[in-house]
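K.L.:
Sequence and predicted model, in that order:
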Amino acid sequence: MPPTQVTTYTHGMGENAFEVPLDEADGHLPDVISAAAERNAIAYLTDHGRRVAAIVPADEAWYWTSGWQSAEAEADADTREGRVRTFDSTDDMFAEIDAVRGDDPR
C-alpha cells in the first residue's frame, strides 16, 4: 500500500507552515520532510493539538538558533522601548554607522 499523500493529513495554516499530528506522521516522516522542503515551509508536529517539534527547511535553520532568537528578542525590546532611530535615506543611515564606529570619512 503506498504511503498517504502529505496533503491529505496536513492542516494548512495562515503562515508559511503546516501541522501534522504525530499519529498521522508515524511511518510517513520522509513524506512530511519532503513536503516541508518542497513548500519551503515549517512542518509542526503536534501531539493532541500542541506543537511538540518542528521540521525547518535547512536554509532557514539559522533563524531558529538560540543566538539569533536572542537578538530578535533584543531588537523587539528596543523597538518597544523606543530605542530606535529613523533615517531619511540609507546614505544617512550608513553615515551614522560610520560615525559611531569612528570610520567617519568627513
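P.N.:
Here it is on my side, so go on.

K.L.:
switch to C-alpha atoms for all contacts and neighbour counts from now on
P.N.:
OK.

K.L.:
need the longest helix for this structure.
P.N.:
Using DSSP state H to define each element, the chain has its longest helix at helix 66-80.

K.L.:
and after that helix, which helix or strand comes next?
P.N.:
Sequence-wise, the next helix or strand downstream of helix 66-80 (DSSP states H and E) is helix 90-101.

K.L.:
What are the buried residues along that following helix?
P.N.:
Buried residues in helix 90-101, counted by 16 or more other Cα atoms under 10 Å: Ala95.

K.L.:
Could you do stretch 21-30 as well?
P.N.:
For stretch 21-30, burial by neighbour count (16+ other Cα under 10 Å) applies to 21-22, 24-25, 29.

K.L.:
structure B:
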Amino acid sequence: MRNKGQITVPSEVRTALGAEEGDDLLFYTDEQGRIIISRSLLIPPEQAWFWSERWQNLERKTQADIDAGRVKSFDTLTNALDYLATVKGSDAKD
C-alpha cells in the first residue's frame, strides 16, 4: 500500500471486474470479514429508469422484434395512424 492508501489491483482482478483506468471501485467487507471489491457504476438519477430490470427486459424484447424483422416503417404520420387504425383491437402481430 502506498502512503496515501493507494493500492495496485492485480490485472486478473481488473479483468474479472471489467475495470479500466479511471473506474471507481467499491471495497466493503461481508459478515465473514472477507473484502469484496466491485465496480461502482454511477448512473445519473434521471437515467435510472432506463437501467431498471423491467425496462431492460422491454429493450431486449424490442431488439428481438427488430432483429426478426417484426417492424414496420412509414413515410408519414398519417400512414402510421392509418395502419394503427386497421390493427386496433386485432391480434395482428406482423
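P.N.:
Looks like it arrived, so ask away. Keep in mind the model is a prediction, meaning the values are calculated, not measured.

K.L.:
Drop the TM-score for these two in here.
P.N.:
Put the two chains on top of each other and the TM-score (TM-score structural alignment, normalised by the length of the second structure) is 0.51; 60 aligned residues with a Cα RMSD of 2.6 Å.

K.L.:
what's next to the longest helix of the first structure, contact-wise?
P.N.:
If you take Cα atoms under 8 Å, 6 or more residues apart in numbering as the criterion, helix 66-80 of the first structure is touched by 62-63, 84.

K.L.:
and for that helix, what span of the second structure is it aligned with?
P.N.:
Counting by TM-score structural alignment, helix 66-80 of the first structure pairs with residues 53-67 of the second structure.

K.L.:
mind checking how far the matching stretch is from the chain centre?
P.N.:
Chain-centre distance of stretch 53-67 of the second structure: 11 Å, with Cα atoms, centre = their mean, to the nearest Å.

K.L.:
with the first structure superposed, average distance for that stretch?
P.N.:
Here the mean offset of stretch 53-67 of the second structure against the first structure after fitting is 0.8 Å, by mean Cα distance after the TM-score superposition for the first structure.

K.L.:
got a markdown table for the contacts of helix 66-80 of the first structure, with distance to Asp76 of the first structure too?
P.N.:
Formatted as a markdown table, the contacts of helix 66-80 of the first structure follow (distance: Cα to Cα, whole Å):
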| residue | distance to Asp76 of the first structure |
| --- | --- |
| Trp62 | 18 |
| Tyr63 | 15 |
| Val84 | 10 |
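
K.L.:
Dump these into CSV; add distance to Ala35 of the first structure and neighbour count as well.
P.N.:
Below are these laid out as CSV (distance: Cα to Cα, whole Å; neighbours: other Cα atoms under 10 Å):
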residue, distance to Ala35 of the first structure, neighbour count
Trp62, 20, 13
Tyr63, 20, 12
Val84, 39, 9
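
K.L.:
any idea which of these is closest to Tyr9 of the first structure?
P.N.:
Within those, proximity to Tyr9 of the first structure (Cα to Cα) peaks at Tyr63, which comes in at 27.0 Å.
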